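could you work out the structure for the sequence below:
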Amino acid sequence: MHFIDLKSQYRHIETDVSERIQAVLEHGQYINGPEVRELETCLAEFTGSACCIGASSGTDALLMAMMALGIRAGDEVITTPFTFIATAETIALLGALPVFVDIEPDTCNIDPALIEAAITEKTKAIMPVSLYGQCADYDAINAIAEKHGLPVIEDGAQSFGATYKGKKSCNLTTIGCTSFFPSKPLGGYGDGGACFTNDAPLAKRMRETRDHGQNRRYHHPRLGINGRLDGIQAAVLLSKMALFPGEVKKRGDIGKKYMEALDDTRITLPVIRPHNTSVFAQFTIRIADRDALHKNLQEKGIPTAVHYPVPLHRQPVFNQPDARLPVSDEVAKCVLSLPMHPYLTHDEIKRIATAVKEAL
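Here you go, the predicted structure:
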């Protein structure tokens, strides 16, 4: 059994992927070629955003977003400690300080009720994460940001394709960023990412930032990075976009089947807000004796993973021994992710659920 099954997906698009990659090899425009522009148009239309800027990774997308907003050394950016390190890593790389705010105990997304108290005169942005495939509470977050004149950057690395009150993830805030790492809901065959915005001047700054800060050849009005999405990854993603809407629906259906199959157990199941849809980048449960369940499932050939075992305020690079973020600390001890991908069969779900119940 696969934790994420990319091979089954590939079998559906093998011919189209090969043809699109061959086209890139034939025209030889490997950087900023026609596939990148086509993909940016396709992704912007999918999210409903005015502008999409392809990036070399989800990490670089976050970096580009903050650089375009002018975030620099000495600034503060409010974010969550319960996420992959890239979220806070990019803040620190700019010399800014990640200010961690605790999470909601049910969704594991940043708790909007705690954000305002963390704002200081040094705060320059709020960066929530749409964790496990579900968007954070952006109405509440945007209202706080507007009150204080702050931009909001959605880290939507896990939520591309999800909706919040009918609107797509990555079109909910000043800038939305996502990742096309292979295991993401929409993943390439290597690294990739994108930024989204409805602000044309901001989009222009992000485009310049991703290309060494230049607005024309050998003219650099700003510092930038080499953050470009390559043409072969764009070709792969264009092939996958044909499947993606159907895969989003399948992910939702599989999430519901898991919920039904595990409803009568002592496991804490994911909570999806009524106004949200989730793409279930992970199907993450909570259980006190996580290690025992992990070992039991492993012995039965069922792979699991932990997202995330150490919250960022406890990581050596950010170590904040005096930080009081009790929900993040507690959740990190008991989360366990079960296999999740659009090609998970009914029999596999039944086998996993049965194995979980037997272990309990």
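
from here on, contacts and neighbour counts on C-alpha atoms
Fine.

now the helices for this structure?
For the chain, the helices defined by DSSP state H occupy 6-27, 34-47, 58-68, 86-93, 138-148, 200-210, 231-241, 244-261, 290-299, 326-332, 346-359.

need these in a markdown table (columns: distance to residue 102).
Formatted as a markdown table, the helices of the chain follow (distance: least, CA to CA, whole Å):
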| stretch | distance to residue 102 |
| --- | --- |
| helix 6-27 | 34 |
| helix 34-47 | 28 |
| helix 58-68 | 21 |
| helix 86-93 | 14 |
| helix 138-148 | 14 |
| helix 200-210 | 29 |
| helix 231-241 | 34 |
| helix 244-261 | 26 |
| helix 290-299 | 22 |
| helix 326-332 | 6 |
| helix 346-359 | 29 |
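
winner for burial among these?
A comparison of those by mean neighbour count, using mean count of other CA atoms under 10 Å, puts helix 58-68 on top with a mean of 27.

before we move on, the earlier item: residue 223 is nearest to which of the helices of the chain?
When the helices of the chain are compared by CA to CA, helix 200-210 sits nearest residue 223, at 6.7 Å.

between helix 58-68 and the closest one, find me the angle.
Counting by axes from the mean of the first three to the mean of the last three CA atoms, to 10 degrees, helix 200-210 points 120 degrees away from the direction of helix 58-68.

what does helix 200-210 contact?
Helix 200-210 has contacts (CA atoms under 8 Å, 6 or more residues apart in numbering) with 50-53, 55, 64-65, 67-69, 196-197, 214-215, 222-228.

same deal with stretch 176-193?
With contacts defined as CA under 8 Å, 6+ apart, stretch 176-193 is touched by 4, 6, 54-62, 65, 153-161, 169-170, 194-197, 229, 233-234, 236-237, 240-241, 244, 248, 279-281.

gap between the nearest residue to residue 300 once chain neighbours are set aside and residue 297?
Spatial nearest neighbour of residue 300, excluding adjacent residues (CA to CA, 6 or more residues apart in numbering): residue 355 at 7.7 Å. For residue 355, the distance to residue 297 equals 7 Å [CA to CA, to the nearest Å].

tell me who's in contact with the nearest residue to residue 133 once chain neighbours are set aside.
Nearest residue to residue 133 in three dimensions, chain neighbours excluded: residue 159, at 4.0 Å (CA to CA, 6+ apart). The contact partners of residue 159, taken as CA under 8 Å, 6+ apart, are 130-135, 169, 178, 185, 278-281.

residue 269 reaches residue 261, doesn't it?
No - look at residue 269 against residue 261 with CA atoms under 8 Å: they stay out of range, at 10.7 Å.

picking up where we left off before, out of the contacts of helix 200-210, which end up buried?
Taking 16 or more other CA atoms under 10 Å as the criterion, what is buried in the contacts of helix 200-210 is 50-53, 55, 64-65, 67-69, 196-197, 214-215, 224-225, 227-228.

just to revisit the earlier point, among the helices of the chain, which is nearest residue 339?
helix 346-359 (8.4 Å).

what angle separates the closest one from helix 244-261?
30 degrees.

to compare against the first, here's the next sequence to fold:
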Amino acid sequence: MGWAKSGRISASRHKRRATIFNVETMQLINNLGARIAPYQARLEGAMSKVLSSGWLVLGPEVAQFEKAFAAYIGLGHCIGVANGTDAIELALRSLGVQAGDQVATVANAAMYTTNAVLAIGAVPLFMDVAEDSACATLAQVERAIDAGARVVVVTHLYGRIAAGIDEIAALCRRRGIALLEDCAQCHGAQVGGRRAGSFGNIAAFSFYPTKNLGALGDGGAVLTDDTGLAAKVRQLRQYGWGAKYEVSVPGGRNSRLDELQAAILSVFLPDLDGANERRRQIAARYASRIDHPRVSLPAFGGTEYVAHLYVVRCSQRDSLARHLKASQVASDVHYPIPDHRQPFFDGAYADISLPVTELLAGEVLTLPCYPEMTDGEVDQVALAVNAWQCEADDDKGVH
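This is a model prediction of the structure:
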């Protein structure tokens, strides 16, 4: 995924389109009501089954979903946990990360991995990203390993597997460094027949409701082919128990995917590939209809992209966002503040420069993209983008 400029529309065409654009209702960034509606009966049936069973924690529904999702990703073990951030933290703990260890991660993914690193007392070692993908690169990973990273976290951002993930995994193996894949935005993406999450030592997933595979509340999972790591995560998610009430592993907590959410996920999982294909169709429709010289679109290929978010770039991002809001189209920024510039750090990383990360933070803008969008709604968003009037005539593009 990169960004491709378009520049064929004149100012007069912008004005003509502006005069015909008239929307009565807001086009949401995501519409969970539309997602839930066709599944209403099946969801109610799944939840009723759980309620009737009286088994609400770590029961048959969790076991069933874990087995099915592990098979879907192509790995031997899936361990359901309470949320995606816990999944990252428990995966790191299972890899032996301790206080003071350096963990390499990107800084453009809203502090989720960074918070997990800090919860252990470890130290984030921030990597810059490629401008065309917003993901870590092989060169950045190698630089982080040379700088002392004990574990590398690669985040598959916006729904695309990080380019060169197989080379990154091979490098980590050669150097004896564990690789954790953050797949919170990449459920079902695949390269060469292998799905996101199957390249590293271990992977973390989120099932937050807006994810490509989302529950009706929080949820997450850790996946791996390593039996030892899987056993460690299972202990960590339940207080560190080796046996009931016997704590044998430090760093444990109560972090369990509950039966209701597991049952709900089992309803949605069979349709994940179809929903991902619809997301790709929406992205392709945007690419064929958005035509504005100041807006760069994400370039994407095949199944390595599942269009979790459709993110454009614009040097006048805030102006475009205001215009879209006035045109009854929602947008969002994923993400406006790089981790190393968060006020929480109080300038601790002031001497760290991540030029691409910082550039993208000022330009990215997310447009609505979810499987239930109609073609008409996609066209509505595209018309709104094309009708935007730039605030400065001397702006030449996104750079």
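
circling back to that earlier point, of the helices of structure 1, which is nearest residue 100 of structure 1?
It's helix 86-93; of the helices of structure 1, that one is closest to residue 100 of structure 1 (CA to CA) at 9.0 Å.

so that closest one aligns onto which residues of structure 2?
Aligned by TM-score structural alignment, helix 86-93 of structure 1 falls on residues 112-119 of structure 2.

now do that stretch: distance to the chain's middle.
15 Å (CA atoms, centre = their mean, to the nearest Å).

now do stretch 64-80 of structure 2
19 Å.

which part of structure 1 lines up with it?
Counting by TM-score structural alignment, stretch 64-80 of structure 2 corresponds to 38-54 in structure 1.

what does that stretch contact?
Here stretch 38-54 of structure 1 has contacts from 36, 161, 167-171, 192-200, 203, 206-207, 228-229, 234-235, 237-238, using CA under 8 Å, 6+ apart.

now with 7 Å, please.
With contacts defined as CA atoms under 7 Å, 6 or more residues apart in numbering, stretch 38-54 of structure 1 is touched by 168, 170-171, 193-198, 203, 207, 228-229, 234, 238.

what's the most distant pair in the residues you listed?
168 and 228 (23.8 Å).

relative to residue 20 of structure 2, how far out is the aligned partner of residue 308 of structure 1 in structure 2?
Under the alignment by TM-score structural alignment, residue 308 of structure 1 pairs with residue 335 in structure 2. Counting by CA to CA, the separation of residue 335 of structure 2 from residue 20 of structure 2 is 32 Å.

what do you get for residue 118 of structure 2?
51 Å.

not counting stretch 239-259 of structure 2 itself, show me its contacts.
Contacts of stretch 239-259 of structure 2 (CA under 7 Å, 6+ apart): 50, 56-59, 61-62, 80-82, 219-220, 235-238.

should've said stretch 100-107 of structure 1
78-81, 109-111, 114-115, 270-272, 325, 327-328.

and for residue 247 of structure 2, the neighbour number?
Using other CA atoms under 10 Å, residue 247 of structure 2 has 16 neighbouring residues.

can you tell me what it aligns to in structure 1?
In structure 1, residue 247 of structure 2 lands on residue 220 (TM-score structural alignment).

starting at the chain centroid, how far to stretch 127-138 of structure 1?
Stretch 127-138 of structure 1 sits 8 Å away from the centroid of its parent chain (CA atoms, centre = their mean).

likewise for stretch 265-274 of structure 1?
Counting by CA atoms, centre = their mean, stretch 265-274 of structure 1 comes out at 20 Å from the chain centroid.

just want the most central residue of structure 2.
residue 185 (2.3 Å; CA atoms, centre = their mean).

separation between that residue and residue 112 of structure 2?
Distance from residue 185 of structure 2 to residue 112 of structure 2, by CA to CA: 12 Å.

over to residue 13 of structure 2?
Residue 13 of structure 2 is 42 Å from residue 112 of structure 2, by CA to CA.

do residue 33 of structure 2 as well
26 Å.

same question for residue 293 of structure 2.
34 Å.

and for residue 381 of structure 2?
Taking CA to CA, one finds residue 381 of structure 2 at 29 Å from residue 112 of structure 2.

again, but for residue 199 of structure 2
Taken as CA to CA, the span from residue 199 of structure 2 to residue 112 of structure 2 is 21 Å.

list the contacts of the residue mapped onto residue 63 of structure 1 from structure 2.
Under the alignment (TM-score structural alignment), residue 63 of structure 1 maps onto residue 89 of structure 2. Residues in contact with residue 89 of structure 2 (CA under 7 Å, 6+ apart) are 116, 117.

can you rerun that using 8 Å?
Contacts of residue 89 of structure 2 (CA under 8 Å, 6+ apart): 113, 116, 117, 119, 120.

need those in a markdown table (columns: distance to residue 375 of structure 2).
Listed next are the contacts of residue 89 of structure 2 as a markdown table, based on distance: CA to CA, whole Å:
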| residue | distance to residue 375 of structure 2 |
| --- | --- |
| 113 | 35 |
| 116 | 39 |
| 117 | 41 |
| 119 | 44 |
| 120 | 46 |
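
quick one: which of those residues is nearest to residue 342 of structure 2?
Nearest member of the contacts of residue 89 of structure 2 to residue 342 of structure 2, counting by CA to CA, is residue 113, at 13.7 Å.

measure the match of stretch 64-80 of structure 2 end to end?
Start-to-end, stretch 38-54 of structure 1 (CA to CA) is 10 Å.

stretch 110-129 of structure 2 too?
Start-to-end, stretch 110-129 of structure 2 (CA to CA) is 14 Å.

do stretch 318-338 of structure 1 as well
Stretch 318-338 of structure 1 end-to-end distance (CA to CA) = 29 Å.

what's in contact with it?
3, 81-82, 101-105, 108, 282-290, 294, 303-314.

could you flag which of the residues you listed are buried?
3, 81-82, 101-103, 108, 282-287, 290, 294, 303-304, 306-313.

from those residues, which land in strands?
Those of those mapping onto strands are 283, 284, 285, 286, per DSSP state E.

check contacts around the first one.
With contact taken as CA under 8 Å, 6+ apart, residue 283 of structure 1 is in contact with 132, 255, 270, 337, 338, 339, 340.
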